[in-house]
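Trainee: Have a look; sequence and predicted model below, questions after that.
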Amino acid sequence: MAAVSYLSLSVVACLCIVSVSSLSDHESFLRCISSHVSPTTNLSQLLYLPNSPDYSSLLFSSIQNLRFASSETSKPLLIVAPADEFQVQASVICCRSHGLPIRARSGGHDYEGLSYRSEKASSFVLLDLEKLRSVTVDVEHGVAWVEAGATLGELYYKVSEKSRRLGFPAGVCPTVAVGGHLSGGGFGYLSRKYGLAADNILDAKMVDADGRILDKESMGENLFWAIRGGGGASFGIIISWKVKLVPVPATVSVFTVRRTREQGAIELVYRWQNTAHKLPEDLLLRVDIVHVNRGDRRVVEAAFRSLFLGHCDGLLQHMGEHFPALGVERNDCIEMSWIDSAVYAAGYTNGEPAEILVNRELQPKDFNKGKSDYVTEPILVSGWEAIWARLSEEGAAGSMHLDPWGGRMSEISESDIPFPHRKGNLFIILYLSTWRDEGVAASTKHLGWIRSMFHFMTPYVSKRPRNAYLNYRDLDLGRNEEGNASYREAMAWGERYFKNNFRRLAMVKGEVDPHNFFSNEQSVPPLLAEAGERPHKTCSTSM
């Protein structure tokens, strides 16, 4: 205890200097933390004050969007970097008892930065989960326990170390952490075969608003339902997930085929939207519509990217039967292991080793803004002509990324988990604008373009509501003001992410966090049930 007492004195002194008004009873707060963690805990490695030499480096280490790395962005009063679940528990208990809002960051890829910043005037504490990154693989039972701070790349690599015949259906960006990715849904190259990452969660450990460490059994059916696709940050702090691993063949096949307008890209994308969702579930074919330099010209290009769970002969046969117009040839196709296909899908196509997946500095940081849409009816050729013209304009400052649905994604009920975008969706669109130049002019240009493009796409996408994907978070859809939005006010954005599941999510929130301790600009607000009413699964014929 002497070590804790000595460190407590130094940290208390820092808290006094930093902000007496924000943390008025600083000694009480530190005593609270000390009483809930191991006596051997080095508080200087757990608590980081703004005047600590490591505060800034820790804060900026996982800020992936440079829009929120400026001096104007709100900074946490304190960063807590827990190394185990009991330190997470202590953080929640002490922050709540001292009236301190809390934000939890696992990988920092939230498009709006809500895991590490606040638009509110009040101070907040940042819980940085990077130290919670263990991955434990059980090949015999085909499962893994993965902590919230582990990245997708680390999960994929650790699984491949144990077995080359197991994989996991999640996203393509290896530096995204599993804590937020899985709690928002999580789709990728295996989703047409096995569903979302969230569809393959078997158990979880979390800390709730009362500071309890819960698993599936102790949290109950409703809360376990809510955190698998409903955004875990609204309900507590995710510590770890138990996930079902999925079988993959020893050999998979990939290709990337690029086409410009002169090479028939518009007609091909038109045909793709009528084909991709009907392909065999072992085959995924996505499209990136991007700007590229061809000589001295800047042109719009459609890059068709595929993963097939099998050899090239099978892939070429399917493409010949279902989409011969694309003209895929044998020399376009590459055979590799599934773990190497994860490297390829991340954009590393020159034979880079699988070890690259565990490099947390792999993704360059930039300024960015994302928005999303779902398409439920095929867009006419004239529509694609107009879209192409829009993307080809002089001031165009972004790209479109199209991922097909169908397969397993269309077989799971809309209410099975909170993620509702299932049968009836042809594909999802990510609009993405990225830039490197600092300053207001660049930001205004790119934000203006993507918002204008989103408005332009209105006739072509889902309606009533115009649906969106939580993991492509977009505050343009609406936000909670000062954390006090009512359920009715939050419906403006909540029903876009969750459709009819939003009401059940709000009722679960009302049960487990009625005082809205876990809140942010787009957290689910508590809807307090009337007497006798409880959250329950809604019936759905979407199977």
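Mentor: Cool, got the structure.

Trainee: CA only for contacts and neighbour counts going forward, please
Mentor: Will do.

Trainee: Residue 238 contacts residue 232, correct?
Mentor: Yes - Residue 238 lies in contact with residue 232 (C-alpha atoms under 8 Å); the separation is 6.5 Å.

Trainee: Comparing those two, which shows the higher neighbour count?
Mentor: residue 238 (28 against 25; other C-alpha atoms under 10 Å).

Trainee: Validate this expectation: the more buried one resides in a strand.
Mentor: Yes - assessed with DSSP: H, G, I helix; E, B strand; the rest coil, residue 238 lies in a strand.

Trainee: so how far is residue 400 from it?
Mentor: 31 Å (C-alpha to C-alpha, to the nearest Å).

Trainee: which residues in the stretch 351-500 of the chain form helices?
Mentor: 381-391, 440-456, 487-498 (DSSP state H, counting those that start in this stretch).

Trainee: Which of the ones you listed sits closest to residue 176?
Mentor: Distance to residue 176, taken as C-alpha to C-alpha, is lowest for helix 487-498 among those, at 20.0 Å.

Trainee: Check which residues of the closest one are buried.
Mentor: Neighbour counts using 16 or more other C-alpha atoms under 10 Å place 487, 490, 491, 493, 494, 495, 496, 497, 498 of helix 487-498 among the buried residues.

Trainee: Equivalent analysis for stretch 426-446, please.
Mentor: 426, 427, 428, 429, 430, 431, 432, 433, 434, 435, 443, 446.

Trainee: alright, now check it against this:
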Amino acid sequence: MTGVDRRTLIARGAAAVGGAAVAVGLPGAAFADPAPAAGAAAAPAAAAPRGGVTIRPDDPRYPLLTTGNNQRFVARPDYVRMIRSAADAEQALSEAVQAGKRVSVRSGGHCFADFTCNPEIEVILDLSEMTGVDYDPRFRAFTVDPGCRLLNVYEALYKGWGVTIPGGICYSVGAGGHIAGGGYGLLSRAHGLVADHLYAVQVVVVDERGKVRTVVATREANDPNRDLWWAHTGGGGGNFGIVTKYWFRSPDATGTDPGQQLIAPPSEVLVSAVDIPWDQLTQASFARLLQNFGAWHEKNSAPDSPYRHLSSLFNVSSKAHGSLGMFTQVDATVPGAGQLLDDYLTAITAGTGVTPQALTRPTGELPAMPQLAAPQRLPWLQATRLVGTNNPVITNPTSRGGHKSAYMRRNFTDQQVATLYRHLSDPGFTNPDTMLVLFSFGGQVNAVAQDATANAQRGSVFKMCFQTFWADESQDDFYLGWLRDLYEDFFVSTGGVPRPGADTQGCYINYPDRDMDDPRYNRSGVPWSTLYYQDNYPRLQQVKRRWDPSDHFRHSLSVKLP
């Protein structure tokens, strides 16, 4: 991915500040995009008409822009509008509202469900061309446009100012949806969720009379629009309006130095990538391996744990793949980092009899990393590029996929690991691109109160994503059925879903799954809204009533009007 040099970013920042110094005013005031800096080259009129480029069914770009990364979901809208500014978004949304057209919003196109692309959508508002990253001294905060891909955000923030956000590893995920759903990654155990560092959000909204306007909402206690900021700290995308800009400043930031306003990543990280062949595993050793992972995270995920600086991603792939892969990263600058990593790797394999090997081929989110069979120290950004840019399974734009999630507060039960072994080792199941992904969680994520942000899951120790990928539409029923059977069997004691309680804490809205709203698959008696938002859902409904009273922004799992 292409980086952005510091000189370019500073120039952009100066232009933005110069053009918009009067536009923001008090927190929560209407916000106009900054005017171009003096001397800036004007964009060709044909390339950027007012309101953005319109792409209709006869345009060769139309098929590309009416689906996302998951080819299961396709729309047939009247047109796609490419948005480049808040002013574009205002005009495009006004036109759609006046025409009575159903709209959806897209940034990166990685949504796991049909939120953006489905047959009911008449207009797609595509923000993927909004890719700026700057520093705004008025708010002492960094701005990130919704169309930015995550790796570009990391590159720009780190090269420009030595800071970052604790976001995900997949390089091509769009910032727009990632942030609104909470956002997490390998630095979250040490620094919390992405949303925990969100200072403000710029949103284009529609009132009850159909009037469109642009609003800025901050986390300041006296901001009359603060509820709109809160809703975007885990309330999910496509619910309240069109996000056209985010501002980031960590809650404990002080002074005016930009480099002190957001977290600094480790200068170096110690990284390990290992492969555990299926032919070394029996049912007993498989169970021990997974329960070692669960037990370690149960023990070492308190907010003040010395292991909060360590995070791991464990791909428990199907036997058809041939092996399980695990990537682990620890802040190399903390005392005893090498020992922390050694102790972790030892704990995960204890009593299993397995001998980890080099990770010589891709698995799920992980690329082949044979050079990391023995742990290595790498600059943080280099390690981020390594693990994030070459993950062909999860980022394959031609595949179809199914995904289900869960937050775990306790270790696996014997029944759960037996279920995983039975399904994943089934000799009749031959898809290698199938896995249960286990993500380290907890740490500083759990230092935040459940109602402080819209993201309510603040008591879990690891997170799971059940997923499989395939190529042909004719195979949809088979693979979705297989995935449903696995998930329902895994959570059989709680009605087929991770019902919030002592052992599990519901689902992650950035891994949305329509089955959670289907009584055929969710037999828990707990509504989908509680699985994703728990006790925060009624407050989200009040935000919805205030900012989208006519329900213009809706999808299959959108926040409903109260």
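Mentor: The structure has been received and is ready for your questions. Keep in mind that this is a model prediction, so the values were computed, not measured.

Trainee: Skipping adjacent residues, who's closest to the counterpart of residue 266 of the second structure in the first structure in space?
Mentor: Under the alignment by TM-score structural alignment, residue 266 of the second structure pairs with residue 249 in the first structure. Using C-alpha to C-alpha, 6 or more residues apart in numbering and skipping the chain neighbours, the partner closest in space to residue 249 of the first structure is residue 165 (5.8 Å).

Trainee: how close does the one you found sit to residue 338 of the first structure?
Mentor: According to C-alpha to C-alpha, residue 165 of the first structure stands 8 Å off from residue 338 of the first structure.

Trainee: in the second structure, which spans are helices?
Mentor: 6-20, 62-65, 86-98, 150-161, 175-180, 188-191, 226-231, 283-299, 337-349, 380-388, 414-424, 476-490, 528-533, 537-547 (DSSP state H).

Trainee: Tell me which of the ones you listed sits nearest to residue 397 of the second structure.
Mentor: For those, the distance to residue 397 of the second structure is smallest for helix 62-65, at 10.2 Å, taking C-alpha to C-alpha.

Trainee: which residues are in contact with the closest one?
Mentor: Applying C-alpha atoms under 8 Å, 6 or more residues apart in numbering, the set of residues contacting helix 62-65 of the second structure from outside is 55, 56, 57, 80.

Trainee: is it true that residue 151 of the second structure touches residue 172?
Mentor: Yes - using C-alpha under 8 Å, residue 151 of the second structure is in contact with residue 172, at 7.0 Å.

Trainee: So for the two, which sits in the more crowded spot?
Mentor: Shown here are residue 151 of the second structure and residue 172; by other C-alpha under 10 Å, residue 151 has more neighbours (26 against 20).

Trainee: Contact partners for the closest residue to residue 475 of the first structure other than its chain neighbours?
Mentor: Nearest non-adjacent residue to residue 475 of the first structure, counting by C-alpha to C-alpha, 6+ apart: residue 112, 7.0 Å away. Counting by C-alpha under 8 Å, 6+ apart, residue 112 of the first structure touches 369, 473, 474, 475.

Trainee: mapped onto the second structure, which of these hold?
Mentor: Retained in the second structure: 473, 474, 475, out of the contacts of residue 112 of the first structure (criterion both residues aligned by TM-score structural alignment, their matches' C-alpha atoms under 8 Å).

Trainee: Please determine how far the last one is located from residue 215 of the first structure.
Mentor: Distance from residue 475 of the first structure to residue 215 of the first structure, counting by C-alpha to C-alpha: 31 Å.

Trainee: Residue 139 of the first structure now?
Mentor: Taken as C-alpha to C-alpha, the span from residue 139 of the first structure to residue 215 of the first structure is 22 Å.
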